[in-house]
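[1] Got a predicted model here, sequence first, then my questions.
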Amino acid sequence: MHAPGNGPIFATYYSILAVLGVPANLVTIVILSRGRCGLSKCITRYLVSMAVTDFLVIITAVVFTRLRPIYVPVSFLSTTPACSLFIVFSWVCKDTSVWLTVAFTFDRFIAICCQQLKLRYCTEKTADVFIGTVCVIGCCKNIPLYFTYEPIYVLDNVPWYCRVKKIYYSSVAWKIYDWHLYVINPCIPFLLILLLNVLTVRHILAASGARRRLRSRSNGDKQSDPEMESRRKSIILLFAISGSFLFLRLTYVVNFLFVQFSSKSYANSSNSTDPKFILQESGNMLDLLGCCTNTCIYAGTQTKFREQLKGVVMHPLKFIRHLFKY
């Protein structure tokens, strides 16, 4: 754990992230909640919950934790209790967002590779249970973080700002907690999604080859295959989401492994020339960028989502045009 960068580069980057991420996730939530994108209710449940948590990550981790200290350095939110609370909220939201991506990937793995379990597992009820469980565990896991911070100074009995207690770095118990914090997010999710994608690809290649051979013998190669076309769209969505997750979290994982195996600590200063700081903040910036990419993925892979998005964008423009007419 460390203080985020606060230079002009970070101010510009996180400002753009907030300006684009907040409306993008809100629009995604609205479109998917209407259920007109041709997706199953089970998939829609996961995608909506992912969009909600991504929106909350932008609010807590970007707006309040990174931009607020830059643009409004002194406010009620600068007090130690409020500062600690928002840091905990940001970790809860990030953990929940990451593990919902894992849950979605596992759901699609079952749907594609385990046909016997598909009818029992890939249901709205199962999705609701997984989403609720992930949210509860995410909250419980990060509650101890609140007690790792102390005020930088106290003025008129009011504690101001946050810094990590020294005991956090010297206590064995806190070291174990810090290690498990980063292992659970993003190391284990990274490996799980990678493994599930490898297994899914292997199953798809085997099943597609067998199906093509069967159809060529009976109907010829020229006839279309509606089932394979439907499966192809689902696979494209799965690989786009999980592939984006793996790519954007790779630097974050590399930084964690570098710290663990090199016996070095995380960068505690905002020294832009320190290689540790550059690697660390690059990982954080790409990690948070992942909260804005899903809308682009949906628009690029789902025709009906693009149609709904076009309608949402055009609606206020039509309203403005009518105002000018009157």
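    Perfect, thanks for sending it.
[2] CA atoms for contacts and neighbours, from now on please.
    Noted.
[3] Which of the three states applies to the residue nearest the centre of the chain?
    For the chain, the residue nearest the mean C-alpha position is residue 97 (4.3 Å; CA atoms, centre = their mean). Following DSSP: H, G, I helix; E, B strand; the rest coil, residue 97 is assigned to helix.
[4] which residues sit in contact with the residue nearest to it when sequence neighbours are not counted?
    Nearest residue to residue 97 in three dimensions, chain neighbours excluded: residue 53, at 5.3 Å (CA to CA, 6 or more residues apart in numbering). Neighbour list for residue 53: 93, 94, 96, 97 [criterion: CA atoms under 8 Å, 6 or more residues apart in numbering].
[5] how close does the last one get to residue 264?
    Counting by CA to CA, to the nearest Å, the separation of residue 97 from residue 264 is 28 Å.
[6] before we move on, which element is the residue nearest to residue 97 in?
    Here residue 53, judged by DSSP states H and E, is contained in helix 41-57.
[7] buried set for that helix?
    Using 16 or more other CA atoms under 10 Å as the test for burial, helix 41-57 gives 41-57.
[8] likewise stretch 31-43?
    By 16+ other CA under 10 Å, the buried positions in stretch 31-43 come out as 31, 32, 33, 37, 39, 41, 42, 43.
[9] Could you do stretch 69-85 as well?
    Under 16+ other CA under 10 Å, the buried positions of stretch 69-85 are 69, 70, 77, 78, 79, 80, 81, 82, 83, 84, 85.
[10] another structure for you, compare them:
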Amino acid sequence: MSSLNITDEDFVIDNDVLSAIRKSLTRNPFDHYVNGVCGLIICLLGIVSNALSFSILIRRVMRLSTYVYLAGLCLSDFTTCLFLLPGYILNAYPLEIPDYDLPRTYAYTKLLIIAGAISTTGRVLSVWLCVAFTIDRWIMICRPFVGPIYCTMKNARCVTIIIFIIGIFYAFPLVLEYEPHEETALNEILFANTNKKNYRYILSKLGKNSIFRWTYVLINALGVYVIPLTIIIILNRKLLISIRLLEQRSAEYRAPSPTKQGVTVMLLATTILLLVFRLPSATISIMWLISAKMFINEKPPFLLRKFHSIANLCATLNAATTFIMFIIYGAKFRSEFTNIYCCCLNRLKRKQVLFNNQHEQNIKEILSSDINVNEQSITNQINPFPINQSYGKVRQVDTRHSSSATTTTSISSLPSLRRLRYQRRSPRYSIEREYDFMNHNNPNRNLQQHYELTT
């Protein structure tokens, strides 16, 4: 047989084969909805809620060391939600768009690597900040004599800064763990006539190093989940016991409960929420220690990838829902939030207060006018034929009482008020009353008639 001279131009890919390759690159609906749509919505809500929480917790009114840790927690959760957006946006593209048409450029792939490292670090910082404010609350409640010495805002700021500095050292190796890789075979098949190139991130030389992998797995399992979560569980149990004892003593001595107990309840709710949503991630980390080969493979089992995606979504949900715990259990946080951001509620309250004040003022004016009318009627009953001098005095007294708006009625005027109301209910119009009314309005005429009768 003669030797065959075959070049690259002699290879021709059939259209059926090409369509089969493209069909095999269709996207999975589970990744689209879990790692795309749901994650994108949760991240957007988390960015807004953590920004609002951070703006309230850094105010000068929140003068407590615990609020410093909570402000750091909101900052780390905000960073987590912000840097998870690139990956969720990529998976949130419509399912009709195939995987090879997604914008998998070199720059975007590099952005995914850096954003993934920062978001992972943000989750770690959130766990250790929860440990920090749990210890702070435990010292304040269970060790009240040394609490004012150690639980200060200055110490809280120092501890928070130290945690963030350690987080920078933790994130630096994660950035070097992966690197962008060009898919040359796929680009030659699908994009032979175009300049488009697809990239994906794969493990770098550092990431493939067994020493680095096992060191990272141990640090992630012990330092991120096992040790901090154990500390949180133990101290929270002691805090619950102390709160129950305080409530029992307050009930026995009929004393009010401590003023800062609401802050402790808010922190307990926040840590319990963290434990619930971080449990799947802790399970994944322990599975790394048991069998790392499943995760090192290029394509791990589909059920394991599903569980990993759900664990990441739960961790993202935890970063976005701390604001809800602050609103429900934090009375001071809730009042500051309503005073700053709930402008509509404040306007309604102001309108209600103005309406109530105006209503009270109207009632006062009605009462004062009733008192004046009552005093005038009593005076008329005592002296039915006053002279000019006494009439002027009565007018002077009437003017003095009408100018001053009083809110209380004298005891002697109450029966007259009742009589006046009864007269209003059943008015009587007679000739004698009309004649008396005319005489009362014209005192000079009364004097003249009296003088004629006497003479």
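    Looks like it arrived, so ask away. A quick note: this is a predicted structure, and the numbers were derived from the prediction, not measured.
[11] thinking again about what came up before, quick one: which of the buried residues of stretch 69-85 of structure 1 is nearest to residue 170 of structure 1?
    Using CA to CA, residue 84 comes nearest to residue 170 of structure 1 of those, at 20.2 Å.
[12] Over in structure 2, tell me which residue corresponds to residue 122 of structure 1.
    For residue 122 of structure 1, the aligned position in structure 2 is residue 151, judged by TM-score structural alignment.
[13] separation between that match and residue 23 of structure 2?
    Computed as CA to CA, the residue 151 of structure 2 to residue 23 of structure 2 distance reads 61 Å.
[14] Between those two, which has more neighbouring residues?
    The residue with more neighbours, out of residue 151 of structure 2 and residue 23, is residue 151; 20 against 12, by other CA atoms under 10 Å.
[15] Quick check: the residue nearest to the centre of structure 1 touching residue 58?
    No. Applying CA atoms under 8 Å, one finds residue 97 of structure 1 not in contact with residue 58, separated by 11.2 Å.
[16] So which of the buried residues of stretch 69-85 of structure 1 are in strands?
    Using DSSP state E, no member of the buried residues of stretch 69-85 of structure 1 falls within strands.
[17] on that earlier part again, now which residue in structure 2 aligns to the residue nearest to residue 97 of structure 1?
    In structure 2, residue 53 of structure 1 lines up with residue 76, judged by TM-score structural alignment.
[18] cool, and residue 136 of structure 1?
    By TM-score structural alignment, residue 136 of structure 1 lines up with residue 165 in structure 2.
[19] ok, the spatially closest residue to residue 26 of structure 1 that is not a sequence neighbour - contacts?
    Sequence neighbours aside, residue 55 is the residue nearest to residue 26 of structure 1 in space, at 7.1 Å (criterion: CA to CA, 6+ apart). Listed by CA under 8 Å, 6+ apart, the contact partners of residue 55 of structure 1 are 21, 22, 25, 26, 291.
[20] and if we set it to 10 Å?
    Contacts for residue 55 of structure 1 were tallied using CA atoms under 10 Å, 6 or more residues apart in numbering; they are 18, 21-26, 28-29, 49, 93, 97, 291-292.
[21] In helices, which of these appear?
    If you go by DSSP state H, these have 18, 21, 22, 23, 24, 25, 26, 28, 29, 49, 93, 97 in helices.
[22] Pick the one among those closest to residue 149 of structure 1.
    residue 93 (18.9 Å).
[23] Tell me which stretches of the stretch 201-326 of structure 1 form helices.
    Using DSSP state H, counting those that start in this stretch, the helices found in the stretch 201-326 of structure 1 span residues 226-262, 275-289, 293-301, 303-325.
[24] which one of the ones you listed lies closest to residue 9 of structure 1?
    Minimum separation from residue 9 of structure 1 across the helices of the stretch 201-326 of structure 1 (CA to CA) falls at helix 275-289, 11.0 Å.
[25] residues near the residue mapped onto residue 109 of structure 1 from structure 2, how many?
    Matched by TM-score structural alignment, residue 109 of structure 1 corresponds to residue 138 in structure 2. For residue 138 of structure 2, the tally of surrounding residues (other CA under 10 Å) stands at 19.
[26] Could you measure from residue 138 of structure 2 over to residue 220 of structure 2?
    Here residue 138 of structure 2 is placed at a distance of 26 Å from residue 220 of structure 2 (CA to CA).
[27] from the ones in helices among the contacts of residue 55 of structure 1, which is closest to residue 126 of structure 1?
    Nearest to residue 126 of structure 1 among those: residue 49, at 13.6 Å, using CA to CA.
[28] The closest one and residue 95 of structure 1, how far apart?
    In terms of CA to CA, residue 49 of structure 1 sits 13 Å off from residue 95 of structure 1.
[29] before we move on, the earlier item: I'd say the residue nearest to the centre of structure 1 and residue 287 touch.
    No. Taking contacts as CA atoms under 10 Å, residue 97 of structure 1 lies outside contact range of residue 287: 11.1 Å.
[30] Quick one: residues contacting residue 151 of structure 2.
    If a contact means CA under 10 Å, 6+ apart, then residue 151 of structure 2 has 64, 65, 66, 133, 135, 136, 137, 139, 140, 144 as its contacts.
[31] re earlier: among the contacts of residue 53 of structure 1, name the buried ones.
    The neighbour count (16+ other CA under 10 Å) marks 93, 94, 96, 97 as buried among the contacts of residue 53 of structure 1.
[32] In a markdown table: those, plus distance to residue 228 of structure 1.
    Below are those laid out as a markdown table (distance: CA to CA, whole Å):
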| residue | distance to residue 228 of structure 1 |
| --- | --- |
| 93 | 36 |
| 94 | 35 |
| 96 | 32 |
| 97 | 30 |
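[33] could you dump the ones in helices among the contacts of residue 55 of structure 1 to JSON lines with distance to residue 304 of structure 1?
    Converted to JSON lines, these look like this (distance: CA to CA, whole Å):
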{"residue": "18", "distance to residue 304 of structure 1": "26"}
{"residue": "21", "distance to residue 304 of structure 1": "21"}
{"residue": "22", "distance to residue 304 of structure 1": "22"}
{"residue": "23", "distance to residue 304 of structure 1": "19"}
{"residue": "24", "distance to residue 304 of structure 1": "17"}
{"residue": "25", "distance to residue 304 of structure 1": "17"}
{"residue": "26", "distance to residue 304 of structure 1": "18"}
{"residue": "28", "distance to residue 304 of structure 1": "13"}
{"residue": "29", "distance to residue 304 of structure 1": "15"}
{"residue": "49", "distance to residue 304 of structure 1": "19"}
{"residue": "93", "distance to residue 304 of structure 1": "28"}
{"residue": "97", "distance to residue 304 of structure 1": "24"}
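[34] From the residues you listed, list the buried ones, please.
    Among these, the ones that count as buried by 16+ other CA under 10 Å are 18, 21, 22, 24, 25, 28, 29, 49, 93, 97.
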